[in-house]
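Enquirer: need a 3D model of the sequence below.
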Amino acid sequence: MSSNSEHKSPIPYGRQHITEEDIAAVVETLQSDYLTQGPKVAEFEQAFAKYVGAKYAVAVSNGTAALHLCTMALGVNAETRVITTPITFVASANCVRYCGGTVYFADIDPATALLDIEKVRALLQSKPKGYFHGLIPVDFAGNPVNLEAFRELADEYGLWIIEDAAHSPGGYFHDSQGNKQLCGNGQHADLSIFSFHPVKHIATGEGGMVTTNNEELYKKLLLYRTHGITRDAELLEENHGGWYMEMQELGYNYRIPDMLCALGLSQLARADAGLARRKGIARIYDEAFEDINEVKVLSTNGVVLGKTGDTGHAYHLYVIRIQDRKGLYDYLREHNILAQVHYIPSHTMPYYRQQGYRNGDFPVAEAYYSECLSLPMYPSLTDEEQQYVIEQVKKFVSHGK
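Expert: Next up, the predicted model:
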């Protein structure tokens, strides 16, 4: 593509990739006996649990439902205080509020944009032991947090952990023994959640998953997912016959239909190929921006992403930081590149300001927000499209508008 050409169709920051195999899988389920509450749900759960290395998986209607079920299963209530990051989609915090708990934010690491464990430690130390009850670290952009370190801190203060892995299926970090720890494998987090929104690695339209190695939590998730109703004869307080069921808890309808699970299974079958493509795209971006001082990329464990081989990053997003973020955002949109901002810090939202938060509370997160921009990142992004994106970023840096 010549330097003077324009891209005729918009290039979004993320997009789903639907194949003929995906369509055939959904059609087959549409022609089956079950559209919902059928065998594809369990099949998807089992396949996904195997993919991330967890014992149990519970498929639900979306990632927010997954988070809500986690807080319910852990017994979050009006006395519960939970720490999370302000740089995330608001659902990571909202799930605590759904159960009446109180959200405390801690600032981020400026290099990675992940929850800063030292800021969390300082917050924990500022209150008596027992004051806080849980942590919700987020694998932001697909960059896995070091859950081993967070687990050690959580154990010291008696906290549970929900890993928000919505961005990181297939991602991993290496623990202190050098072992690969897959996101969602349940080795360090009590519960982990994933999202199957169209821009995510695995798309079902809407959908989510909770993984865990804890059988007690797993059973609670199953109950809360379906109105708190059970038909399990061993759990019933009474039994009037084969039709009988009991609502034993106040649950929700957070089920996911079989046709969406069929799509999820088809997408999961090529998840590794999609992840490899994302990593390849990231390496090209890294190389393109390496010598451009005005463009900064995020890092993991102090290493610039993509430059030392496979870091375990799942690359849901490719985020750059640039001083004139709004200028670049507008310029790219004028040239049919639909870059996006991830995220507006949660504590600056009007709702959380009503909870007592103010601008200036978390300066690292706010500084990050003022400069961050997510460039197109998805497996079907063509080499030509990526080069066009790079070319336009370089043009803006060199000449401005």
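
Enquirer: okay, CA-based contacts and neighbour counts for the rest of this
Expert: Will do.

Enquirer: which SS class is residue 332?
Expert: Following DSSP: H, G, I helix; E, B strand; the rest coil, residue 332 is assigned to helix.

Enquirer: residue 338 is in contact with that one, correct?
Expert: Yes - counting by Cα atoms under 8 Å, residue 338 is a contact partner of residue 332 at 6.7 Å.

Enquirer: separation between residue 203 and residue 106?
Expert: Distance, residue 203 to residue 106, using Cα to Cα, to the nearest Å: 31 Å.

Enquirer: what number of residues lie near residue 383?
Expert: 11 (other Cα atoms under 10 Å).

Enquirer: got it, and residue 79?
Expert: By other Cα under 10 Å, 12 other residues sit near residue 79.

Enquirer: same deal with residue 313?
Expert: A count of neighbours around residue 313, defined by other Cα under 10 Å, yields 29.

Enquirer: ditto for residue 234
Expert: Residue 234 has 9 neighbouring residues, counting by other Cα under 10 Å.

Enquirer: list the contacts of the spatially most central residue of the chain.
Expert: Centroid-nearest residue in the chain, with Cα atoms, centre = their mean: residue 166, separated by 1.9 Å. Residues counted as contacts of residue 166 (Cα atoms under 8 Å, 6 or more residues apart in numbering) are 63, 139, 193, 194, 195, 196, 200.

Enquirer: and which of those residues is nearest to residue 252?
Expert: Distance to residue 252 across those (Cα to Cα) is lowest for residue 63, with 14.3 Å.

Enquirer: please give me the structure for this one as well, since I'd like to look at both together:
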Amino acid sequence: MIPYGKQSISQQDIDAVVEVLQSDFLTQGPQVPAFEKAVADYCGAEHALAVNSATSALHLACLALGLEQGDWLWTTPITFVASANCGLYCGAQVDFVDIDPHTYNLCAQALETKLQQAEQDNRLPKVVVAVHLCGQPCDLQAIHALSQKYGFKIIEDASHAIGGKYQGEPIGNGRYSDITVFSFHPVKIITTAEGGMALTNSAELAQKMDLLRSHGITRNPELMTQKPDGPWYYQQVDLGFNYRMTELQAALGLSQMQRLDEFVARRHQLAQVYNEQLADLPITLPWQHPDSYSGLHLYVIRLQLDKIGKSHRQVFEELRTAGLGVNLHYIPVHTQPYYQNMGFRQGDFPEAEAYYSEAISIPMFHGMSAEQQKEVVNTLTQALGHGF
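Expert: So this is what the prediction gives:
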């Protein structure tokens, strides 16, 4: 089976982890801040906070921005459920904005229309989570302009997008957002096994997230309510969580960062081959906005079902049976039973639902060989051969 995504682990990565295993620190040592600095420096952000998952980073970002009961968080329906769930964790209500049919990201025009109505209804969002699907950045400049007009905060869910660029600048620099979140899950562009990171240019937001990721406990006398009783002293000043990243994870991430540009460049090479060799098939290939340099975490095709003579499910199952580990990113969040119980219904976001009815993520990862890619092309061509 050729997987849709797979980590690339080098001997250098292994050596970095073994070195930590042989050191005095397995958690809360020097590797975590070193990894944070490497990512912050790469992206051009002031602060970076490593955590145990991107889901945790999203939760901390929402809390730091003051999201609470009575507030609204908006995001795209085409994302992993964590992009929406982070609002529910804070007691807020969640709503969605339909996608752009070309980029598959949250549509800035649909957002503006929804904001105009929400202003009349006194239901404006406090936070908008803009997801960079497949690694292609959203229309951040337009979303930011709307945030200035309507007063919401922006979280970039860049779980797919480290190493990418928007308008020639690194994703994660915070020019058009308050907080950016990265994921380091094994199928992502770089990995720490599990792990995530939140980047911001605000010292206040960074301090809040830093406190909350470790039980709300501080050893900083400036944040305490009294003078320390002694050098052992700490205070819990907020209700936090155990969202810390380990030294082992950080060491792996720090090593992987040295190959980040190589990883993304290789994905672009693979995408170019797909673009050329799949161009004549009855599918819609990924479109890249000229303002963006995608991290290309995923390569998503859309089936032109009216030209194929097979159902979406038939094609998907044929590809799986033939040994391709294809996947579908994602099932629209508003169609999940948990969200349907909140009142969302089929038909609420037609562009997202149309995408779901046609989309398939085909294999693409750094270590993919020319033979593997040829097999993907040939298998897909055969599966779609009917209807030419």
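
Enquirer: so what number do they get for TM-score?
Expert: After superposition, the two chains reach a TM-score (TM-score structural alignment, normalised by the length of the second structure) of 0.95; 378 aligned residues with a Cα RMSD of 1.2 Å.

Enquirer: okay, residue 189 of the first structure and residue 283 of the first structure: tell me how far apart.
Expert: Distance of residue 189 of the first structure to residue 283 of the first structure, given as Cα to Cα: 30 Å.

Enquirer: who has more neighbours out of those two?
Expert: Applying other Cα under 10 Å to residue 189 of the first structure and residue 283 shows that residue 189 carries more neighbours, namely 26 against 17.

Enquirer: what is the equivalent residue in the second structure for that one?
Expert: Alignment note (TM-score structural alignment): residue 189 of the first structure maps to residue 177 of the second structure.

Enquirer: ditto for residue 207 of the first structure
Expert: Match for residue 207 of the first structure (TM-score structural alignment): residue 195.

Enquirer: what's near enough to touch its match?
Expert: By Cα under 8 Å, 6+ apart, the neighbours of residue 195 of the second structure are 50, 51, 52, 53, 54, 183, 184, 185, 245, 249.

Enquirer: from those residues, which land in strands?
Expert: Cross-referencing the contacts of residue 195 of the second structure against strands under DSSP state E gives 50, 51, 183.

Enquirer: quick one: what's aligned to the second one in the first structure?
Expert: Matched by TM-score structural alignment, residue 51 of the second structure corresponds to residue 60 in the first structure.

Enquirer: was I right about its match contacting residue 256?
Expert: Yes - with contacts counted by Cα under 8 Å, residue 60 of the first structure reaches residue 256, the gap being 5.0 Å.

Enquirer: higher neighbour count, those two?
Expert: More neighbours surround residue 60 than the other of residue 60 of the first structure and residue 256, with 30 against 23 (other Cα under 10 Å).

Enquirer: residue 20 of the first structure versus the more buried one, what's the distance?
Expert: The gap separating residue 60 of the first structure from residue 20 of the first structure is 25 Å, by Cα to Cα.

Enquirer: do residue 120 of the first structure as well
Expert: Plainly put, residue 120 of the first structure is 46 Å away from residue 20 of the first structure if you go by Cα to Cα.

Enquirer: residue 357 of the second structure matches what in the first structure?
Expert: Under the alignment (TM-score structural alignment), residue 357 of the second structure pairs with residue 370 in the first structure.

Enquirer: OK, contacts around the closest residue to that match other than its chain neighbours?
Expert: What sits nearest to residue 370 of the first structure in space, not counting adjacent residues and going by Cα to Cα, 6 or more residues apart in numbering, is residue 325, at 6.9 Å. Residues near residue 325 of the first structure by Cα under 8 Å, 6+ apart: 370, 371, 372, 373.

Enquirer: ok, the equivalent of residue 325 of the first structure over in the second structure to residue 54 of the second structure distance?
Expert: In the second structure, residue 325 of the first structure lines up with residue 312, judged by TM-score structural alignment. From residue 312 of the second structure across to residue 54 of the second structure, the span is 30 Å (Cα to Cα).

Enquirer: what's the answer for residue 63 of the second structure, then?
Expert: Residue 63 of the second structure sits at a distance of 14 Å from residue 54 of the second structure (criterion: Cα to Cα).

Enquirer: please identify which of these two sits among more neighbours.
Expert: residue 54 (25 against 20).

Enquirer: name the nearest residue to the more buried one, sequence neighbours excluded.
Expert: Residue 54 of the second structure sits nearest to residue 196 (Cα to Cα, 6+ apart), 4.1 Å away.

Enquirer: residue 399 of the first structure: how many residues sit nearby?
Expert: For residue 399 of the first structure, the count of nearby residues is 7 (other Cα under 10 Å).

Enquirer: do residue 379 of the first structure as well
Expert: Per other Cα under 10 Å, the neighbour tally for residue 379 of the first structure reads 20.

Enquirer: so who does the aligned residue in the second structure for it touch?
Expert: Taking TM-score structural alignment, residue 379 of the first structure has residue 366 as its aligned residue in the second structure. Residues near residue 366 of the second structure by Cα under 8 Å, 6+ apart: 6, 7, 8, 263, 264, 266, 267.

Enquirer: let's see 7 Å
Expert: Residue 366 of the second structure makes contacts with 8, 263, 266, 267, as judged by Cα atoms under 7 Å, 6 or more residues apart in numbering.

Enquirer: looking at the first structure, which of the residues you listed hold up?
Expert: Mapping the contacts of residue 366 of the second structure onto the first structure (both residues aligned by TM-score structural alignment, their matches' Cα atoms under 7 Å) leaves 263, 266, 267 still in contact.

Enquirer: which SSE is residue 65 of the first structure in?
Expert: Following DSSP states H and E, one finds residue 65 of the first structure within helix 63-73.

Enquirer: what does that helix rub up against?
Expert: Contacts for helix 63-73 of the first structure (Cα under 7 Å, 6+ apart): 60, 91, 95-96, 99, 191, 193-195, 207-210, 217, 220-221, 224, 254.

Enquirer: could you flag which of the residues you listed are buried?
Expert: 60, 91, 95-96, 99, 191, 193-195, 207-210, 217, 220-221, 224, 254 (16 or more other Cα atoms under 10 Å).

Enquirer: in the stretch 301-401 of the first structure, which spans are strands?
Expert: Using DSSP state E, counting those that start in this stretch, the strands of the stretch 301-401 of the first structure run over 303-304, 318-321, 337-338, 372-375.

Enquirer: now the third one: which residue numbers in the second structure?
Expert: Using TM-score structural alignment, strand 337-338 of the first structure lines up with residues 324-325 of the second structure.

Enquirer: from residue 67 of the first structure, how far off is the residue of the first structure most remote from its centre?
Expert: In the first structure, the greatest distance from the average C-alpha position (Cα atoms, centre = their mean) is reached by residue 240, at 43.3 Å. Distance of residue 240 of the first structure to residue 67 of the first structure, given as Cα to Cα: 35 Å.
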